[in-house]
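# The following comprises the amino acid sequence and a computationally predicted model.
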Amino acid sequence: MTVGDESYGNVPPAVAVEVEMIKNSFSVDKDTLRKITGHFASQLEKGLASYDSEIPMNVTWVTGYPNGKESGSYITVDMGGTNLRVCQVVLTEEPGGHNVAQEKFKLPDNVRGGSADELWGFIADSLDAFLRKYTVKRQSEKLPMAFTFSYPVTQNNIRHGILQRWTKGFDVSGVEGYDVIEQLEQVLQRKNLPVTIVALVNDTTGTLIAGAYKDPEIKIGCIFSTGCNAAYMEDVDSIPKISKSGLRPGTEIAINTEYGAFDNSHHVLPRTQFDHTVDKESTRPGQQTYEKMVAGHYVGELMRLMLVHLHKRAGMFSQSDCSKLNCNNAFDSKILAAIDEDNTESHTGIRDILKRFNIDPTPYELEVCAILAETICTRAARLYACGIAAICQKKRIQRCHVGVDGSMFSNYSKFRKRAAATLREILNWPDGSEDQILLCPAEDGSSIGAALIAALSLRSD
């Protein structure tokens, strides 16, 4: 955008200058992408060697891939973000066959920011409601259950996990530093629920296993939704921090990278004033730096902060009541994506969104909103590609599929295209050649993947 450019509806100079500054600060060129990716790969290596690294590289104790012959009935409970999902997964006798019954329970804000007793009590009550609704028989032998808990944990084995820190806006007291399996099991036993936890699963690991179950070319499982994370299989000989584990040399074991924490030391990521504000006002300032620049829980807030900035600094929306815009997190990722995806010439979709905030926008204000959304989402896609490229560089993967789960990916075509194009830039594929690393929509990591991991854990006993 330049001042007086007719294609932007004669944007007032003060607004045009500020928007141009925002666009420049959010631009990430090819050289910067490659610098970020190189540093990213080195941090992945450090995480495999040490327990106190920036990127945790958590060992999940999931060894190997399913063989397609897994069977049995499993309960899965997925605590990932906005909702709690409870499923009964039956892996049938035919290879790859399964049946799923599921129910979602919205996690109330008071639980997301309450006490450990409130959290585990809510999960147990939701599980109890599910078992009653689907008449799961209370038999003498308890059903095996996999608990998908998508937060950074340190695991000594697959049935254990000490929470390192909350992410995704959660701030439940009395859980950090404790074994989440032990805390949940105590409540389940007290309520006499007919399940026994056989595996603690991260959603990225579940996505990796479920994806590979359907597509053998999937070598990386990734979540791109509320948060951003990835998992892949690593040779145990390349993980110095578990050199005394006793695992057979050559064993492949799933690593939950927890790479949302990348660059918490602020060496390479190009943070802006808006990123600083998002971090400062988050529940965990100083943590999850990469995730806060990329993931769904934060990108909508970046948009809101920009609009507030333009209103106060340059007089944008001067004829409207912007009080609703002053509420933290008033813009979520769905709103941001909808603005970016509005391809109508008159931006009717953007107008309808702004009206929800009591804003009656002018044509130039609609155009500015479209530009800001594209700016934020383009940077998010380009930085997101750096994490995938870093794993491929570290593992020397030349060709593979990446299974990506999450609404921000599956429902957002522009993001997928931008991320794919950025991988080409970083990995320097020849012009006209086909993509070597394919980003593929993946689902059911927290249900099918978790059930498969439960089956694998019982098989390895």
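That came through, no problem. Residues are numbered from 1 along each chain as shown.

# contacts, neighbours, all on C-alpha from now
Noted.

# All the strands of the stretch 201-350 of the chain, in order from the start?
Secondary structure of the stretch 201-350 of the chain (DSSP state E, counting those that start in this stretch): strands at 218-224, 228-235, 252-256.

# So which of those strands is nearest Pro441?
Of all those, strand 218-224 sits nearest to Pro441, with 9.7 Å by C-alpha to C-alpha.

# helices and strands around the closest one, which ones?
Packing contacts for strand 218-224, counted by 3 or more C-alpha pairs under 8 Å, 6 or more residues apart in numbering; DSSP states H and E, involve helix 203-214, strand 228-235, strand 400-405, helix 407-410.

# Swap in 7 Å and give it another go.
Other elements packing on strand 218-224 under the criterion 3 or more C-alpha pairs under 7 Å, 6 or more residues apart in numbering; DSSP states H and E are helix 203-214, strand 228-235, strand 400-405.

# Highest mean neighbour count out of the ones you listed?
Sort those by mean neighbour count, taking mean count of other C-alpha atoms under 10 Å, and helix 203-214 sits at the top with a mean of 28.

# Can you check what angle separates that helix from strand 228-235?
Between helix 203-214 and strand 228-235, the angle comes out at 60 degrees (axes from the mean of the first three to the mean of the last three C-alpha atoms, to 10 degrees).

# Residues in contact with helix 203-214: which ones?
65-66, 68, 148, 150, 218, 220-223, 229-232, 254, 256, 403, 405, 442-446, 448-450 (C-alpha atoms under 7 Å, 6 or more residues apart in numbering).

# can you tell me which helix in the chain is longest?
Determined from DSSP state H, the single longest helix within the chain is helix 363-395.

# Second structure for comparison follows:
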Amino acid sequence: MTQFRKAFMAAVVKSLLRGKTLIQAILSYWLSGNKKSKETGTQKKSLQQFLKDAEAALVGPISGDGLQELSVKLKQQILDALQADVQCMLPSYSHQLPVGSEYGQFLALDVGGSTLRVALVELRGREKGSENATEIVSMQNYRITKEVKDLEGIAFFEWMAARITETIQTTLNREHSVEKPLPVSMAWSFPIDQTSLGGGKLSPMGKGFLADIGLVGQDLGDIVKTACKNQNLNVELKAILNDSSACLLSRAYSHSSTRFGLILGTGVNIAAYLPVSAISRSKFGERPAGWFDEASHVIVNTELGMFGSKILPLTRWDRQLSKEHPRPDFQPLEYMTSGMYLGEIVRLILVDAIQTTGLMGGVVPPSLTELYSLGTETISTIEGDTTADLSEAISCFSEKHPSSHAPSVIDMSAIKAIASFVSVRSSALIASAVYALWDIRQEGDQKLLTTLPESSPLRITVEEDLNMEKTTVAFNGSVIEQYPGYLASCQRYISELLESKPSGENKSIELVSAKESSLTGAAVALACLDS
């Protein structure tokens, strides 16, 4: 390769996230510099057209006013779900946000699909600054092996209780009094029909667990208390949270402007702190006496991935993914945005390109014929490669997807372009959802304000919220945290949507990382109860 071509390819790589500039750069090089290729001129033109069509199909609908129009439609679906849908927009029992002056050490549990974490979390107050307001003083990680998953019914929870006891006695260097209940809070990564802040009916857990055998429908708080008692440990489970609610609470402690918690990794979800008056009473079910007297706002589990039916701009590849999915209509938005599916969308497009344009020498690597064989982690590595010859991307792809055709720089540049279209679209769709929820919250508070008497102390709080210049969205998850350029792209789209709204002047929506949010959020929930 000549020095000129090396320099040109460096320019191509540098422009890989710039939409049309990317395509023009790649194809200009292809058409002018790759004269020794055995591929025909028709095939080269076909690749050019393929990439242009892919960009138009994936990025076109979110360009111009497209994303704003989509956000309006999404907003209406969310408003409808606040009134009737039983699967989405589920109000929790958490109606208190921290004031930032809660202090102390709190025991928090995080029960996931592969790990149990038990931690002592210290809250020090907002005056310590966002980085020092919270600290995980000590933490123990326990792998949930197949043997543990095979524990049936109460035996699994007794295993949990033994790990809590072990953490208290060894890691925390303390004994626990049997007479006085030890308050704990738990992030629970499984389905539950919550009936109180610290309780709820256990649902089938899935993910290979047998712990639900004989216990489905029983109160999770009581199950944990009984299991701990069997291990001579007196525990009271005072708060149960899902991951998005914990994410919101974890940052609300250090950032008083936090009103949303976004999870974007393998799956996607958002928790939103919304006015109770914006939600149909029928969605609350039975609540403790006086709950509505205390709660003006409540954290809502949006189940965001379920939205988007009949309004999302589906491509033929999206339809193919849905067709091959066991639940094709269950989570339309998640299928287009989350880490579980980004790699699969790229795989479908890539196989299409190989078969119709001669990309990769017209040879589909055998592994790519399998569903979900192209991981989002792999396309993240490809997009993150800034070397002039894309050597890191080529090495990664070749190792995971060996083929008789060794991928060239041009092959990898095209794959990188396809991946960028898919990831940018994902970031834009998430931005539209965040903006729609922000808008719903604003309108809900405005309506609430009109119902409050002038003497109501709540008026001050609502007015302060409405006049808040910055709203913080806490986030956690591998895609938004680690995928190259994703966070910046999502933030840019949110800002553009906000600027398009007259009432958005002088306001901002800021995405802020929430590390270890499951444990920290659980501790904050416990602190809010004790304050």
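All right, it came through fine. All values reported here derive from a predicted model rather than from experimental measurement.

# right, so of the helices and strands packed on strand 218-224 of the first structure, which gets closest to Ser433 of the first structure?
strand 400-405 (15.0 Å).

# To what extent does the closest one diverge from the second structure after superposition?
Aligned to the second structure and superposed, strand 400-405 of the first structure gives a mean residue distance of 1.6 Å (mean C-alpha distance after the TM-score superposition for the first structure).

# Onto which residues of the second structure does that strand map?
Aligned using TM-score structural alignment, strand 400-405 of the first structure spans residues 471-476 in the second structure.

# how far is the matching stretch from where the chain is centred?
With C-alpha atoms, centre = their mean, to the nearest Å as the basis, stretch 471-476 of the second structure stands 11 Å off its chain's centre.

# for stretch 437-454 of the second structure, same thing?
The answer for stretch 437-454 of the second structure is 27 Å, by C-alpha atoms, centre = their mean.

# In it, which residues are buried?
Leu437, Trp438, Asp439, Ile440, Arg441, Gln442, Gly444, Asp445, Gln446, Leu448, Leu449 (16 or more other C-alpha atoms under 10 Å).

# In contact with the fifth one: list those residues for me.
When the contact criterion is C-alpha under 7 Å, 6+ apart, the partners of Arg441 of the second structure are Leu274.

# For Ser7 of the first structure, which three-state class applies?
Using DSSP: H, G, I helix; E, B strand; the rest coil, the structure places Ser7 of the first structure in helix.

# Now do the same for it: its match in the second structure.
Counting by TM-score structural alignment, the partner of Ser7 of the first structure is Tyr29.

# Give me the neighbour count for its match.
Using other C-alpha atoms under 10 Å, the number of residues around Tyr29 of the second structure comes to 16.

# Check Ser403 of the second structure too.
Residues contacting Ser403 of the second structure under the criterion other C-alpha under 10 Å number 17.

# Figure out the helix or strand that it lives in.
Using DSSP states H and E, Ser403 of the second structure sits in no helix or strand.

# Do I have it right that it meets Pro365?
Yes - applying C-alpha atoms under 7 Å as the test, Ser403 of the second structure and Pro365 come out as touching, 4.9 Å apart.

# how big is the offset of the longest helix of the first structure relative to the second structure?
Compared with the second structure after the fit, helix 363-395 of the first structure shows a mean deviation of 0.8 Å (mean C-alpha distance after the TM-score superposition for the first structure).

# Quick check: buried residues in that helix?
Burial within helix 363-395 of the first structure, assessed by neighbour count using 16+ other C-alpha under 10 Å, is assigned to 364-394.

# Equivalent analysis for stretch 323-336 of the second structure, please.
For stretch 323-336 of the second structure, burial by neighbour count (16+ other C-alpha under 10 Å) applies to Asp329, Gln331, Pro332, Leu333, Glu334, Tyr335, Met336.

# Out of those residues, which sit inside helices?
Using DSSP H, these in helices are Pro332, Leu333, Glu334, Tyr335, Met336.

# need these in JSON lines with distance to Trp291 of the second structure, can you?
Putting these into JSON lines (distance: C-alpha to C-alpha, whole Å) gives the following:
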{"residue": "Pro332", "distance to Trp291 of the second structure": "34"}
{"residue": "Leu333", "distance to Trp291 of the second structure": "33"}
{"residue": "Glu334", "distance to Trp291 of the second structure": "33"}
{"residue": "Tyr335", "distance to Trp291 of the second structure": "36"}
{"residue": "Met336", "distance to Trp291 of the second structure": "38"}
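
# ok, back up a step: make JSON lines out of the strands of the stretch 201-350 of the first structure and add distance to Glu434 of the first structure.
Conversion of the strands of the stretch 201-350 of the first structure to JSON lines gives the following (distance: least, C-alpha to C-alpha, whole Å):
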{"stretch": "strand 218-224", "distance to Glu434 of the first structure": "17"}
{"stretch": "strand 228-235", "distance to Glu434 of the first structure": "23"}
{"stretch": "strand 252-256", "distance to Glu434 of the first structure": "28"}
